[in-house]
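Undergrad: Okay, structure incoming, though there's no sequence with it:
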């Protein structure tokens, strides 16, 4: 039964029978047969079929909700039994918003020192996608914004407050300033993250409050793309202090604090709210609580 529920979850994730089968490391015929057997077992149609995947029936959507809980509980049980026998092991699946990626190592490095048999999978994505991945049990934890937008049913551990810097040419109009206002930032030819990123929506909000609507000349979902443009000293951008100071800027680019007003937004660790909690998530929360004061002090000193 668990395997068939995992097939259904893979299908919900991939929206395609072939890709779902590949994700589960089985043939498409095996996956289709498993879903069909689940339908026969439950006595309802779960998947709308045609020449290709068309979606889930209302009954299928409800079964998906149960599948997420059951598969998550089964994984938690396996982890707990394994940890009792040989300590923590397995893969800890993390996702982080792009602006928080520089601090991931502050969490994973001490965690690995305490639990050397644990491996890590880390990828960068939007705050909205982190919420979905947690709800669907596709990741164990996320590092994301704790304010502004709904998080869903999670336990959150605050890590630090995100503050902002203008990255601009040293010989530019604000290149030698000690600080700039959001209104002044809005006058520049900016390159920013795409609107699906919460950081971009935050920046848009602060610019709008300062009387300047964001109209970037370039937008990208890649921080590397933004950085390479900034390093030409022909573009300007707004980045969190932790990110700006982690990049090796050229001698022609400065990182200038943005004030008037001085704003910040909380970044933290989020894990699914569940009882019992998986051993990996429980240990990760302990680690996050231990490093939070140090991370916050380091960020505040930037």
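TA: Done, it's in. None of these values were measured; they are calculated from a predicted model.

Undergrad: Please count neighbours and contacts with C-alpha atoms only from this point.
TA: Fine.

Undergrad: in the stretch 151-300 of the chain, which spans are strands?
TA: Secondary structure of the stretch 151-300 of the chain (DSSP state E, counting those that start in this stretch): strands at 154-162, 164-169, 180-181, 191-193, 218-220, 237-240, 253-259, 265-272.

Undergrad: So which of these is nearest residue 290?
TA: Nearest to residue 290 among the strands of the stretch 151-300 of the chain is strand 154-162 (9.9 Å), distances taken as Cα to Cα.

Undergrad: got the contact list for that closest one?
TA: Outside strand 154-162, the residues that touch it by Cα atoms under 8 Å, 6 or more residues apart in numbering are 146, 240-242, 264-273, 285, 288-289, 291-293, 295-296, 299.

Undergrad: sorry, back to before: nearest to residue 48, of the strands of the stretch 151-300 of the chain?
TA: Nearest of those to residue 48, taken as Cα to Cα: strand 265-272 at 29.8 Å.

Undergrad: which other helices and strands contact that closest one?
TA: The helices and strands touching strand 265-272, judged by 3 or more Cα pairs under 8 Å, 6 or more residues apart in numbering; DSSP states H and E, are helix 127-135, strand 141-145, strand 154-162, helix 279-300.

Undergrad: hmm, 6 Å instead?
TA: Identification of packing neighbours for strand 265-272 by 3 or more Cα pairs under 6 Å, 6 or more residues apart in numbering; DSSP states H and E yields strand 141-145, strand 154-162.

Undergrad: Tabulate the ones you listed (CSV), appending distance to residue 59 and mean neighbour count.
TA: Rendered in CSV, the data for these read as follows (distance: least, Cα to Cα, whole Å; neighbours: other Cα atoms under 10 Å):
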stretch, distance to residue 59, mean neighbour count
strand 141-145, 29, 28
strand 154-162, 26, 20
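
Undergrad: Output those as TSV; include the columns distance to residue 255.
TA: Formatted as TSV, the helices and strands packed on strand 265-272 follow (distance: least, Cα to Cα, whole Å):
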stretch	distance to residue 255
strand 141-145	22
strand 154-162	15
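
Undergrad: Put this next to the previous one:
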């Protein structure tokens, strides 16, 4: 999802392209992070290369920067359920290309292991995460 100022022309559209997003003053995750590598692949598929004005290694910091209204950001839609859409911003789905990305859970096999890791692994085995995400209500302020 593209998070952009509500006054921006893209904010009033139902979708935004990666090429359009590349021209915005972006705040993105750093290139060392997997999430950024995925974004860079999508930008490359669209034939563009972003020039972010701000880079961070924290999703919370990304949202804090975007909240100022000085930068736009690109985040997975599920993060909007955690942080919400910052005041004065709009969340616009990204297209051209539109793609979902698989994520994985990695846990250390050492014994005795972490109680939290075991509990998370057990829940992951019992849960259809994709179906659970689809049942989430639309994030506040999104164009869904």
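TA: Received the coordinates, thanks. None of the values given here were measured: they were computed from a predicted structure.

Undergrad: TM value for the aligned chains?
TA: Taking TM-score structural alignment, normalised by the length of structure 2 as the basis, the two superposed chains have a TM-score of 0.80; 135 aligned residues with a Cα RMSD of 2.3 Å.

Undergrad: Could you work out which of the strands of the stretch 151-300 of structure 1 reaches nearest to residue 28 of structure 1?
TA: strand 265-272 (30.8 Å).

Undergrad: quick revisit: residue 12 of structure 1 is nearest to which of the strands of the stretch 151-300 of structure 1?
TA: For residue 12 of structure 1, the closest of the strands of the stretch 151-300 of structure 1 is strand 265-272, at 19.2 Å, according to Cα to Cα.

Undergrad: Identify the residues contacting the residue most central in space within structure 2.
TA: Nearest to the geometric centre of structure 2 sits residue 75, at 1.8 Å (Cα atoms, centre = their mean). Under the criterion of Cα atoms under 6 Å, 6 or more residues apart in numbering, the neighbours of residue 75 of structure 2 are residue 1.

Undergrad: Kindly state which residue of structure 1 is aligned to it.
TA: Matched to structure 1 by TM-score structural alignment, residue 75 of structure 2 sits across from residue 239.

Undergrad: Distance check, that match against residue 245 of structure 1.
TA: The span separating residue 239 of structure 1 from residue 245 of structure 1 equals 9 Å under the rule Cα to Cα, to the nearest Å.

Undergrad: Check residue 24 of structure 1 too.
TA: The separation that residue 24 of structure 1 has from residue 245 of structure 1, given Cα to Cα, amounts to 40 Å.

Undergrad: all helices for structure 1, in order.
TA: Listed from the start of the chain, structure 1 has helices (DSSP state H) covering 2-14, 17-24, 28-42, 58-86, 104-114, 127-135, 182-185, 198-209, 223-230, 241-244, 279-300.

Undergrad: Could you export these as CSV, including mean neighbour count and distance to residue 141 of structure 1?
TA: Listed next are the helices of structure 1 as CSV, based on neighbours: other Cα atoms under 10 Å; distance: least, Cα to Cα, whole Å:
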stretch, mean neighbour count, distance to residue 141 of structure 1
helix 2-14, 20, 18
helix 17-24, 18, 20
helix 28-42, 16, 28
helix 58-86, 15, 13
helix 104-114, 14, 12
helix 127-135, 20, 7
helix 182-185, 20, 33
helix 198-209, 18, 18
helix 223-230, 17, 22
helix 241-244, 22, 21
helix 279-300, 16, 7
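
Undergrad: need those helices in JSON lines with distance to residue 253 of structure 1, can you?
TA: Compiled in JSON lines, the helices of structure 1 are given as follows (distance: least, Cα to Cα, whole Å):
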{"stretch": "helix 2-14", "distance to residue 253 of structure 1": "42"}
{"stretch": "helix 17-24", "distance to residue 253 of structure 1": "44"}
{"stretch": "helix 28-42", "distance to residue 253 of structure 1": "52"}
{"stretch": "helix 58-86", "distance to residue 253 of structure 1": "47"}
{"stretch": "helix 104-114", "distance to residue 253 of structure 1": "25"}
{"stretch": "helix 127-135", "distance to residue 253 of structure 1": "29"}
{"stretch": "helix 182-185", "distance to residue 253 of structure 1": "15"}
{"stretch": "helix 198-209", "distance to residue 253 of structure 1": "20"}
{"stretch": "helix 223-230", "distance to residue 253 of structure 1": "7"}
{"stretch": "helix 241-244", "distance to residue 253 of structure 1": "11"}
{"stretch": "helix 279-300", "distance to residue 253 of structure 1": "21"}
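
Undergrad: Chain neighbours aside, what residue packs nearest to the counterpart of residue 220 of structure 1 in structure 2?
TA: Using TM-score structural alignment as the criterion, the counterpart of residue 220 of structure 1 in structure 2 is residue 56. Nearest residue to residue 56 of structure 2 in three dimensions, chain neighbours excluded: residue 29, at 4.8 Å (Cα to Cα, 6 or more residues apart in numbering).

Undergrad: That neighbour -> structure 1?
TA: Per TM-score structural alignment, residue 29 of structure 2 is aligned with residue 193.
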